[in-house]
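S.K.: Would you be able to build a 3D model of this:
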Amino acid sequence: MIQLDRSNTAIVGLDLYTVAERHQLGLVDAIKEQIQYWKSNSYFVSASVHQSLDGVRVFTYSQWQPKFDHRSLQRSAVFGEFFPLDSLQLEVTASRSVTTEVEIAVGDRITHLAEFRMVPSNQPEMVKRTTAELDRAMSNSPGLISASFHCSLDGTRMFNYGQWESKEAFEAILKQPGFNPDKPYWEGLARNEFHLYHVVHTETAE
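M.R.: So this is what the prediction gives:
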């Protein structure tokens, strides 16, 4: 079982891909093969592959023992056939859930990955705002299973990894104050975009 690490003991690797829709499944298969290689690394904890509902994105959420930079791993030449990889090291800054344990598993749940881009000087304030927004989101969003904010170690980005019971449950939050794109809580600090995914593959260290 893969769990979102809320105690900050694991380093998170996030690999983001944009791909032509006709190549999405091929990319997923290539990533699955890559993860088998990752599993031989003693720092490896887990990896999960996410496939976007719009057909043109894939991302891998991986967990590693502290002090390991997964970006140093060699990638297969097959990845050169796709758009350039965007690979980041992240740490969890805040997390809330409706249950004690938050699991990443293949299934019908919707994963919402929101990306916030900013200048490094704005990241500390974004950490404060996102931490405050988590409690409000969890108490006012039926269908929200968990939300975990991560900051990039270079200070330029944050990500919200959210789990939802359905696409309809996610879309309902966009009508709430603070999440409505017309007046968002990140206004003046960051640029935001988000996409929806299904988890299609998971692996853990043996």
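S.K.: contacts and neighbour counts: CA atoms only from here.
M.R.: Noted.
S.K.: the longest strand in this protein is where?
M.R.: Longest strand of the chain, by residue count under DSSP state E: strand 191-204.
S.K.: count of neighbours near the closest residue to Leu196 other than its chain neighbours?
M.R.: Spatially, and ignoring its direct neighbours in sequence, Leu196 is nearest to His112 (4.7 Å; C-alpha to C-alpha, 6 or more residues apart in numbering). Neighbours of His112 under the rule other C-alpha atoms under 10 Å: 21.
S.K.: and for comparison, fold this next one:
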Amino acid sequence: MPFITPDNGSLTVFNLFDTTSPDAQKILLDTMEGIIDGANYPGWRSSTLHGGIDQPCAANYIQWRSVADLQERYEGENFKHNTVPHFSELTTSVHLLKTEVVSTRLHAALEHIEIGPHRDDFTVIVIMGVDPSDQARLVELFTEPDEWMQEVPGFRSNSILRGLDGDYVVNYAQWDDRESYERFHKLPEEDRPAHSRAMRAAARPLLTSRSSNTYEVVYSRSAADQPAGDR
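M.R.: Purely as a prediction, here's the structure:
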């Protein structure tokens, strides 16, 4: 199963798909699972499919060897003439975010950050828009050491990913359950430690947009799962 770490050299791509209803989401997820099952593209390392909980949507967390490998896949005739038109029928919008993992934080009880349907993570993906001139500062703020998170009930991990286009930062977080996440998310500012309040106050003016959704992982496959002759 895939692991999230800043030092594995992977390009991380978020393919985000919005759709209209839970039924449409199921069709979308089934279609994407079939595509992931057939993945054997040069440079492809893994795909982990997430189904939206609060809003009908899907997120595919994909690890590639390089941007060049990604471009080769998306410039292929089959992708342009078959895959893209098919997804335009199933979705209301599609977003592709090219990122790199710059920092991870995990609970002391965990040895690494793993993603897959064999786990029961309550996953939150937050996309934060930022002016390119402020991206480095926003990343710096979100990657500051924060031992307090070790004491937050239900926290498992979070990973900060820098958008290669320069105008966004992604926070990918894992929690025990919705209740734990909501308790943390809605915690009054006065109940947070001083360093956390200062970080949030400094980060807030840098954001040009913020969107988030909650997810469960429904399917995952990696190149390591394939027989050697099929790679």
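S.K.: Give me the TM-score for these two chains.
M.R.: Superposed pair, TM-score by TM-score structural alignment, normalised by the length of structure 1: 0.89. Supporting alignment: 202 aligned residues with a C-alpha RMSD of 2.1 Å.
S.K.: isn't there a helix covering the residue nearest to Leu196 of structure 1?
M.R.: No. Counting by DSSP: H, G, I helix; E, B strand; the rest coil, His112 of structure 1 falls outside a helix, being strand.
S.K.: if I look at Ser93 of structure 2, how far off is Ser212 of structure 2?
M.R.: Distance, Ser93 of structure 2 to Ser212 of structure 2, by C-alpha to C-alpha, to the nearest Å: 15 Å.
S.K.: who's more crowded, the two?
M.R.: More crowded of Ser93 of structure 2 and Ser212, by other C-alpha under 10 Å: Ser212, with 15 against 12.
S.K.: residues contacting the most centrally placed residue in structure 1?
M.R.: The centre of structure 1 sits closest to Tyr161, judged by C-alpha atoms, centre = their mean, with a distance of 4.4 Å. Tyr161 of structure 1 sits next to 111-114, 147-150 when contact means C-alpha atoms under 8 Å, 6 or more residues apart in numbering.
S.K.: Matching it against structure 2, which residue comes up?
M.R.: Under the alignment (TM-score structural alignment), Tyr161 of structure 1 maps onto Tyr172 of structure 2.
S.K.: so its match is in which element?
M.R.: Per DSSP states H and E, Tyr172 of structure 2 falls inside strand 168-175.
S.K.: Same question for Ala172 of structure 1.
M.R.: helix 167-173.
S.K.: That helix vs structure 2 - mean distance after superposition?
M.R.: When structure 2 is superposed, helix 167-173 of structure 1 averages 0.9 Å from its matched positions, counting by mean C-alpha distance after the TM-score superposition for structure 1.
S.K.: Just the buried residues of that helix, please?
M.R.: Within helix 167-173 of structure 1, the residues scored as buried using 16 or more other C-alpha atoms under 10 Å are 167, 170, 173.
S.K.: Enumerate every residue touching the second one.
M.R.: Applying C-alpha under 8 Å, 6+ apart to Phe170 of structure 1 gives the contacts 112, 143-144, 164.
S.K.: now with 7 Å?
M.R.: Going by C-alpha atoms under 7 Å, 6 or more residues apart in numbering, Phe170 of structure 1 touches Trp164.
S.K.: residue in structure 2 matching it?
M.R.: Phe170 of structure 1 maps onto Tyr181 in structure 2, by TM-score structural alignment.
S.K.: Distance of that match relative to Leu164 of structure 2?
M.R.: Note on Tyr181 of structure 2: its distance to Leu164 of structure 2, by C-alpha to C-alpha, is 28 Å.
S.K.: can you check Glu100 of structure 2 too?
M.R.: 7 Å.
S.K.: of the two, who's got more company?
M.R.: Between Glu100 of structure 2 and Leu164, Glu100 has the larger neighbour count (other C-alpha under 10 Å), namely 22 against 15.
S.K.: Which one (most neighbours) among the contacts of Tyr161 of structure 1?
M.R.: So for the contacts of Tyr161 of structure 1 (other C-alpha under 10 Å), the most neighbours sit at Thr111, 28 neighbours.
S.K.: Tell me the counterpart of it in structure 2.
M.R.: So, by TM-score structural alignment, Thr111 of structure 1 is matched to Thr123.
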